[in-house]
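Peer 1: Okay, here's the prediction I keep looking at, along with the sequence it came from:
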Amino acid sequence: MNLLRKALQRCRTPSNTISCLCLETMRLWGVCFGTLRLRCKAALLGVSLGPGVRAHGPVGLLRWPGGSISIGARVIMTSSWRRASAASLRAPVRLRVFGPGASIEIGEETDLNGTSITARSQRIRIGRSVMLAPNCVIVDSDFHALWPPEARKTNPDYKRDAPVTIGDYAWIGMNCLILKGVSIGEGAMIGAGSVVTRDVPPFCLAAGAPARVLRRLGPEDEKKRAPGPQPAGSLT
């Protein structure tokens, strides 16, 4: 009844009513089933989940014995194209640690959308209230030795792995690649399609392949926003 009442309040035609009902049903089903499945996987695999964590669609969890995955309170993980805001998702959210000592830490109230995070031997830490737009990839390793070429398939070259840190309130645009050893500062913004190979200072805008700092962000950016209502996000 609540679904029907909400649809009737928002919509004036039969087709719009049906559309509202379908959207609300898909949202509720996706978050309920996705979250239940995530919590079952986490309990079986020894993954730490904070209170209020939600998942829309399937989430891939792979934890090597001795590694750790920690997901903070009220984190939202979107793995369904129905809930992605601005782009289709190439794949579900995937969190994987390869070996003992490797770890993934995700701060509270962070949003992940089709995000792939792989920690082979180091720590990948994402702060609180970070926004990761669709199809971002974060890694702590090259996974193969650079030299000599004939040894690339057989030499994993663990000694070159390096930790990754993304500060609180950072915003990573869609289709970004965050490579090993990178530190992205608090409140920084990474433009869509960027390849981040070096550190980004706090409260800076960086973009490109490789990403370069373009300018600092500040209170003046609030004044540049266009007036009028903003579209509602689809991550909650």
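Peer 2: Received the coordinates, thanks.
Peer 1: When you work out contacts or count neighbours from here on, use the C-alpha atoms and nothing else.
Peer 2: OK.
Peer 1: And residue 94, how far from residue 117?
Peer 2: Residue 94 is 6 Å from residue 117, where distance means C-alpha to C-alpha, to the nearest Å.
Peer 1: Alongside the first one, take a look at this:
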Amino acid sequence: IEGGASHEFQLPADIGEDRLLLCPQGHFAANVETLHGEQTSCPECGEKLSETKGIEVGHTFYLGTKYSSVANAVFSSAENKPQLAEMGCYGLGVTRILAASIEVLSTEDSIRWPSLIAPYQLCFIPPKRGSREEEEGAALLERVYDELAQALPQLAGDAVLDDRSQLTIGKRLKDAQRLGYPYVVVAGKRVCEDPPVFEVWDQNAGEVLFLTKEGVIELLSKVQVP
């Protein structure tokens, strides 16, 4: 059923159990278990293949008429003649995709989700309750959200507010990193500057940016919302 008529979908990862051979130009990739004999060069361009490990997250394979012949699964062709259906199977390991994403992308301190499966694209963290910047920071964050909702309504609906203001910003930021929001906008001490400055964590890039309200909107306007 499988063999040469099957395709695997792999995420390269050092902890993977599968051994993969990859063309450096991207023309060819294969699991060594599917190859007949030793293969060291790309059949397309002749470049030397490199070996890595991977985690299988999906699989498709061709069934032909193996089962349609048994079930008599027949359709009428363009010539109005009965013909057995050609069949195939595919499977995506949903929980495996989640686990593999964490293994491949994340760090010791934070989860880094691909945007397609992140719980939310954006997390807002207002100032700590009782802090000097509490009132001004909360109002500024609300203003950022309102402008975001007008300019990028699809992103505004994919944002969460961590309103546990009894906790420090640092504690909430660590929680945001563990949950894997791609972007975290923090209203810290610098919101009292003129002009106010927000601390923006780009989790997947591992960067911290200090931006004005306009800079935050400009950065988030480039986010690809699934």
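Peer 2: Okay, I see it. Just so it is clear, the model here is predicted, and its values are computed rather than measured.
Peer 1: Got a TM-score for the pair?
Peer 2: In this superposition the chains share a TM-score of 0.25, using TM-score structural alignment, normalised by the length of structure 2; 105 aligned residues with a C-alpha RMSD of 6.2 Å.
Peer 1: which parts of stretch 14-23 of structure 1 are buried?
Peer 2: By neighbour count on 16 or more other C-alpha atoms under 10 Å, the buried set for stretch 14-23 of structure 1 is 17, 20-21.
Peer 1: Can you show me the helices along structure 2?
Peer 2: With DSSP state H as the criterion, structure 2 has helices at 68-71, 94-105, 134-151, 153-156, 169-179, 213-220.
Peer 1: Enumerate every residue touching residue 124 of structure 2.
Peer 2: 141, 159-162, 184-186 (C-alpha atoms under 8 Å, 6 or more residues apart in numbering).
Peer 1: Just the buried residues out of those residues, in PyMOL syntax.
Peer 2: Only the buried entries of those go into this PyMOL selection, using 16+ other C-alpha under 10 Å:
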select buried, resi 141+159+160+184+185+186
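Peer 1: Distance to residue 94 of structure 2 added to the contacts of residue 124 of structure 2, as CSV?
Peer 2: CSV is the format used below for the contacts of residue 124 of structure 2 (distance: C-alpha to C-alpha, whole Å):
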residue, distance to residue 94 of structure 2
141, 35
159, 24
160, 24
161, 28
162, 28
184, 26
185, 30
186, 32
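Peer 1: Now for residue 7 of structure 2, how many residues are close by?
Peer 2: 17 (other C-alpha atoms under 10 Å).
Peer 1: Actually, residue 138 of structure 2.
Peer 2: 20.
Peer 1: repeat for residue 155 of structure 2
Peer 2: 21.
Peer 1: Was I right to think it contacts residue 149?
Peer 2: Yes - with contact defined as C-alpha atoms under 8 Å, residue 155 of structure 2 reaches residue 149; the gap is 7.4 Å.
Peer 1: Would you mind measuring from residue 39 of structure 1 to residue 68 of structure 1?
Peer 2: Counting by C-alpha to C-alpha - residue 39 of structure 1 and residue 68 of structure 1 are separated by 16 Å.
Peer 1: could the helices of structure 2 go into JSON lines alongside distance to residue 58 of structure 2?
Peer 2: Formatted as JSON lines, these follow (distance: least, C-alpha to C-alpha, whole Å):
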{"stretch": "helix 68-71", "distance to residue 58 of structure 2": "23"}
{"stretch": "helix 94-105", "distance to residue 58 of structure 2": "8"}
{"stretch": "helix 134-151", "distance to residue 58 of structure 2": "36"}
{"stretch": "helix 153-156", "distance to residue 58 of structure 2": "29"}
{"stretch": "helix 169-179", "distance to residue 58 of structure 2": "25"}
{"stretch": "helix 213-220", "distance to residue 58 of structure 2": "32"}
